[in-house]
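1. Below: sequence and its predicted model.
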Amino acid sequence: MNHIVTVQDAVTAFADFMEPTAAELDSIDAEMPVILADVELLDAHIITLDRTPTKLDTQRIRRARRRALAARVALLNRAPGRSDGAA
């Protein structure tokens, strides 16, 4: 008869050392404006999936696209190690 036992590695797979580090959390926090802008852009696109986009929908998508681009540029300009200063 074979006994089924718990493998210790499987039980402790999510131990403390598996948590995100402070640097990883800071990186996520720095990218949060880009993430939120992308979510806003996706929401604007999702609204128009089941209907013909109106003029307001087109403006909403265009504004969300500009915000997403501006958030990405701001993140790149804040990135450490950039020596050329361009984004």
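-> Received, thanks.

2. going forward, measure contacts and count neighbours with C-alpha atoms only.
-> Fine.

3. which SSE is the closest residue to residue 33 other than its chain neighbours in?
-> Leaving out its chain neighbours, the residue that sits closest to residue 33 by C-alpha to C-alpha, 6 or more residues apart in numbering is residue 71, at 6.1 Å. Assignment of secondary structure by DSSP states H and E places residue 71 within helix 55-78.

4. The structure to be compared is supplied as follows:
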Amino acid sequence: MDHIVTVQDVVTAFADFMEPTTAELDAIELESPLILAEVDLLDAHIVTLDRTPNELDARRIRRARNRVLVERRTLANRTFGVTGGAA
């Protein structure tokens, strides 16, 4: 006779290892301004999918793109330890 056993213990046995480490959480926190800027840029592009972009849409996309570039530069400077100047 075959016994049916649950796999609950096997599935949850590694649950502690599935959580992000402190270093991973710090990296996410460091990159979050860039992620949010990229989401804003994506939102600006999504708004224009069903219509021709007008002047306000173009301005919103341009500002969002500039914010992404600023956040990328800030992240690159912070990552490589540069304290001033452009990357």
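-> The structure has been received and is ready for your questions. Keep in mind it's a predicted model, so treat the numbers as computed, not measured.

5. that older thread, check the gap between the residue nearest to residue 33 of the first structure and residue 59 of the first structure for me.
-> According to C-alpha to C-alpha, to the nearest Å, residue 71 of the first structure and residue 59 of the first structure sit 18 Å apart.

6. more neighbours, those two?
-> Neighbours were counted for residue 71 of the first structure and for residue 59 using other C-alpha atoms under 10 Å; residue 71 has more, 20 against 13.

7. I figured the more buried one hits residue 30, correct?
-> No. Here residue 71 of the first structure lies out of contact with residue 30, judged by C-alpha atoms under 8 Å, at a distance of 10.4 Å.

8. report the angle between the axes of the longest helix anywhere in the first structure and helix 55-78?
-> Once the first structure is assigned using DSSP state H, the helix that runs over the most residues is helix 22-47. Here helix 22-47 of the first structure runs at an angle of 160 degrees relative to helix 55-78 (axes from the mean of the first three to the mean of the last three C-alpha atoms, to 10 degrees).

9. on average, how far is helix 22-47 of the first structure from the matching bit in the second structure?
-> Its aligned residues in the second structure lie a mean 0.4 Å from helix 22-47 of the first structure after superposition (mean C-alpha distance after the TM-score superposition for the first structure).
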